[in-house]
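# Any chance you could fold what I've pasted below:
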Amino acid sequence: MNRPVITQPQLAPVTHVDTQLPAVQPDGLTVAAIRQRLANRGGWTPEFTGDGARFTDRSPAGAAVLMPLVQRPDGLRLLLTRRTDHLRDHAGQISFPGGRTEPEDASPVETALRETEEEVGLSRRHIDVVGALPIYATVTAFQVTPVVGVVTPPFTLAPDPAEVAEVFEVPLAFLMNPAHHRHHQFSFGGVERRFLSMPWAGPEREYFIWGATAAMLRNFYRLLSDG
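Below is the predicted model:
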């Protein structure tokens, strides 16, 4: 292991918040606008390509996650999961549904849809895939493709209790406003760590969205705001 594991990210000092950057406007947060921007991203380069140095020496493996944008009367909302506390990787963290690519998966889209069905019970018949973001490399040696899908209600969920402690939704407009993007930095044992967070106060608790999930959301923000 070549850098410290962050076990209490909420305690890491906040160096700054991006209040100087503009939020994505409502007309950029429609299904049509998002679909068009993903289709025309061309040579666009993401702000974050990965977490940095890996925690493991194992060979990189393919993976995919679904960024499920649920159509609600008040606008698009992003469906996220809170992982159970006993998992080996990213225990207790806020994540997109998704996971490792299996041999039978024909594409990252197939991986994302299959894993979403297995993790939260969301059937692919409710999901319209509108595009994908560039691969993101995690500290746990996964090459993750974020797949963007629009979810049409009504639908039912059946989270796998072995992997998912909770499923919840966050307004996309909140996440696409950089005034809610916090930059953290700290040093431990001579090693410096930096990461993003996007804390969201839900009806019953605060969800600390950080790490790879926050970085991929920041890339999504950059894509939509650059459009």
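
# okay, CA-based contacts and neighbour counts for the rest of this
Fine.

# residues of the longest helix seen in the chain that come out buried?
Ordering each helix of the chain by length in residues (DSSP state H) puts helix 211-226 first. For helix 211-226, the neighbour count (16 or more other CA atoms under 10 Å) marks 211-225 as buried.

# How about stretch 29-41?
Result for stretch 29-41 [16+ other CA under 10 Å]: buried residues 29, 31, 34-35, 37-38, 41.

# what's next to the longest helix of the chain, contact-wise?
The contact list for helix 211-226 (CA atoms under 8 Å, 6 or more residues apart in numbering) reads 22-24, 28, 34, 37-38, 41, 44, 46-48, 50-51, 94-96, 133, 136, 138, 146, 175-177, 195-198.

# Of these, which belong to strands?
Cross-referencing those against strands under DSSP state E gives 94-95, 136, 146, 195-197.

# So which of those residues is the closest to L69?
Within those, the smallest distance to L69 is 12.4 Å, found for P146 (CA to CA).

# didn't that closest one look like it was pressed against V129?
No. Counting by CA atoms under 8 Å, P146 stays clear of V129, with 11.0 Å between them.

# Who has more neighbours out of these two?
P146 (26 against 19; other CA atoms under 10 Å).

# ok, that one - contacts?
By CA under 8 Å, 6+ apart, the residues touching P146 are 64-67, 132-136, 216.

# From V17, how far off is it?
In this view, P146 and V17 are 25 Å apart by CA to CA, to the nearest Å.

# The lengthiest strand in the chain to helix 211-226, inter-axis angle?
Ranked by residue count and defined by DSSP E, the top strand of the chain is strand 61-72. Angle, strand 61-72 to helix 211-226, by axes from the mean of the first three to the mean of the last three CA atoms, to 10 degrees: 60 degrees.

# what does strand 61-72 contact?
By CA under 8 Å, 6+ apart, the surrounding residues in contact with strand 61-72 are 76-80, 96-101, 108-109, 111-113, 115-116, 127, 141-153, 172.

# could you flag which of those residues are buried?
Applying 16+ other CA under 10 Å to those flags 76-80, 96-101, 108-109, 111-113, 115-116, 127, 141-151, 172 as buried.

# so the spatially closest residue to L122 that is not a sequence neighbour is in which element?
Counting by CA to CA, 6 or more residues apart in numbering, L122 lies nearest to L157, which is 5.5 Å off, once chain neighbours are set aside. In this assignment (DSSP states H and E), L157 forms part of neither any helix nor any strand.

# wait, what's in contact with L157?
120-122.

# and if we set it to 10 Å?
When contacts are counted by CA atoms under 10 Å, 6 or more residues apart in numbering, L157 touches 117, 119-123, 167.

# now the other sequence, so there's something to compare against:
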Amino acid sequence: MIRPVFEPESLPVEATGAHLPPVAAERLTPDGLRARFEQHLDWTPEPRIETPWRNTEGDPRVAAVLVPLVVRNHGLTVLLTQRADHLNDHAGQVSFPGGRQEPFDADATATALREAHEEVGLEPSRVEILGALPDYLTGTGFCVTPVIGLVHPPFALQMDTLEVAEVFEVPLAFLMDPANHEVRVFRYEDGERRFFTMPYPRSGSTQSHGQGGGEVGGHHFIWGATAAMLRNLYRFLAA
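Sure thing, here's the model as predicted:
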């Protein structure tokens, strides 16, 4: 089956997480996060709502992403990228820095740090690794390990413009408030698909770099696998 083309921003919102509690503020601090990852909690990841497309065959491709939590004076932010429009996989989408695991990568952390350095110039020495969330299987056949790390300023970014169109930051508190989590549905001839979205107003961004970073109005439209991994981070921190 050929995957149908659709515009996720135009699809209807089926539900939100407004009935769920936000993560407590003390957990959204460097010390709070360190303590959380040291606890080895028994928690349940979000049930998967993004099913694979029917033409996804074979073993999933192994990948890792860095979930970079930037330590700012006004609170933690999540550093995200918007992928270049010409890429084969997830073109134009909001993503974490990351990519496929290479044979020379020692583990998922090595992959995540290497890819973050290659994509946005983030030096591994500025990243304090906290741990990882359960692997996430994307609808396009990637098995992704989300590696969580605190990013300590000062740091300078340098985008690989062949892969990244923009780098921006979103407050962690916004993303960990389930009232900002939407479930949207795409109905088509062969069925329907649901996925999480977390639109964030551009005018409220804490920091942007690259094309479109200074625009006022509109949203950074976080959706799909990136939003699903953030939802799992919410489940982990709220447990």
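
# sorry, back to before: looking at the contacts of P146 of structure 1, which one is closest to H86 of structure 1?
Using CA to CA, the contacts of P146 of structure 1 come closest to H86 of structure 1 at V65, 20.2 Å.

# quick one: that closest one and P97 of structure 1, what's the gap?
6 Å.

# same question, Q20 of structure 1
Separation of Q20 of structure 1 from P97 of structure 1 (CA to CA): 31 Å.

# sorry, back to before: out of the contacts of P146 of structure 1, which comes closest to T7 of structure 1?
Out of those, the member with the shortest distance to T7 of structure 1 (by CA to CA) is M216, at 20.2 Å.

# residue in structure 2 matching the closest one?
Using TM-score structural alignment as the criterion, M216 of structure 1 maps onto M229 of structure 2.

# Endpoints of stretch 122-131 of structure 2, how far apart?
Start-to-end span of stretch 122-131 of structure 2 (CA to CA) is 18 Å.

# can you check stretch 53-60 of structure 2 too?
So stretch 53-60 of structure 2: terminal residues 13 Å apart, CA to CA.

# who's in contact with it?
Residues outside stretch 53-60 of structure 2 that contact it (CA under 10 Å, 6+ apart): 1-4, 137-144, 193.

# quick one: Q10 of structure 1 and W210 of structure 1, what's the gap?
For Q10 of structure 1, the distance to W210 of structure 1 - CA to CA - is 9 Å.

# anything in contact with each of the two?
Contacts common to Q10 of structure 1 and W210, judged by CA under 10 Å, 6+ apart, are 184, 197, 199.

# Going by neighbour count, which of those residues comes out on top?
For those, the largest number of neighbours (other CA under 10 Å) sits with S197, at 24 neighbours.

# Against R82 of structure 1, how distant is that one?
Distance, S197 of structure 1 to R82 of structure 1, by CA to CA: 15 Å.

# repeat for A212 of structure 1
Taking CA to CA, one finds A212 of structure 1 at 14 Å from R82 of structure 1.

# what sits in contact with each of the two?
With CA under 10 Å, 6+ apart, A212 of structure 1 and R82 have common neighbours 90, 94-96.

# hmm, back to that, which of the contacts of L157 of structure 1 sit farthest apart?
Comparing all pairs in the contacts of L157 of structure 1 by CA to CA, the longest separation belongs to S123 and V167, at 14.8 Å.

# joint contacts of P146 and V129 of structure 1?
With CA under 10 Å, 6+ apart as the test, P146 of structure 1 and V129 both reach 66-67, 109.

# between these, which is closest to R205 of structure 1?
The shortest approach to R205 of structure 1 among the shared contacts of P146 and V129 of structure 1 belongs to M67, at 21.6 Å (CA to CA).

# Give the burial count for that closest one, as a bare number.
Other residues near M67 of structure 1 number 28, with proximity taken as other CA under 10 Å.

# From D27 of structure 1, how far off is it?
Distance of M67 of structure 1 to D27 of structure 1, computed by CA to CA: 19 Å.

# Check A33 of structure 1 too.
A33 of structure 1 is 7 Å from D27 of structure 1, by CA to CA.

# Apart from its chain neighbours, what residue comes closest to R187 of structure 2?
The shortest distance from R187 of structure 2 to any non-neighbouring residue, by CA to CA, 6+ apart, is to R193 (6.5 Å).

# Pull up the gap between L230 of structure 2 and N88 of structure 2, please.
Taking CA to CA, one finds L230 of structure 2 at 23 Å from N88 of structure 2.

# dump the residue contacts of L133 of structure 2.
37, 45, 67, 144-148, 229-230, 232-233, 236.

# Trace P8 of structure 2 over to structure 1, please.
In structure 1, P8 of structure 2 lands on P9 (TM-score structural alignment).

# wait, isn't its match in contact with Y207?
No. With contact defined as CA atoms under 10 Å, P9 of structure 1 and Y207 do not form a contacting pair (11.9 Å).

# that older thread, could you give me the ChimeraX syntax to select whichever of the contacts of helix 211-226 of structure 1 are buried?
A single ChimeraX command suffices to select whichever of the contacts of helix 211-226 of structure 1 are buried according to 16+ other CA under 10 Å:
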select :23,24,28,34,37,38,41,46,48,50,51,94,95,96,133,136,138,146,175,176,177,195,196,197,198
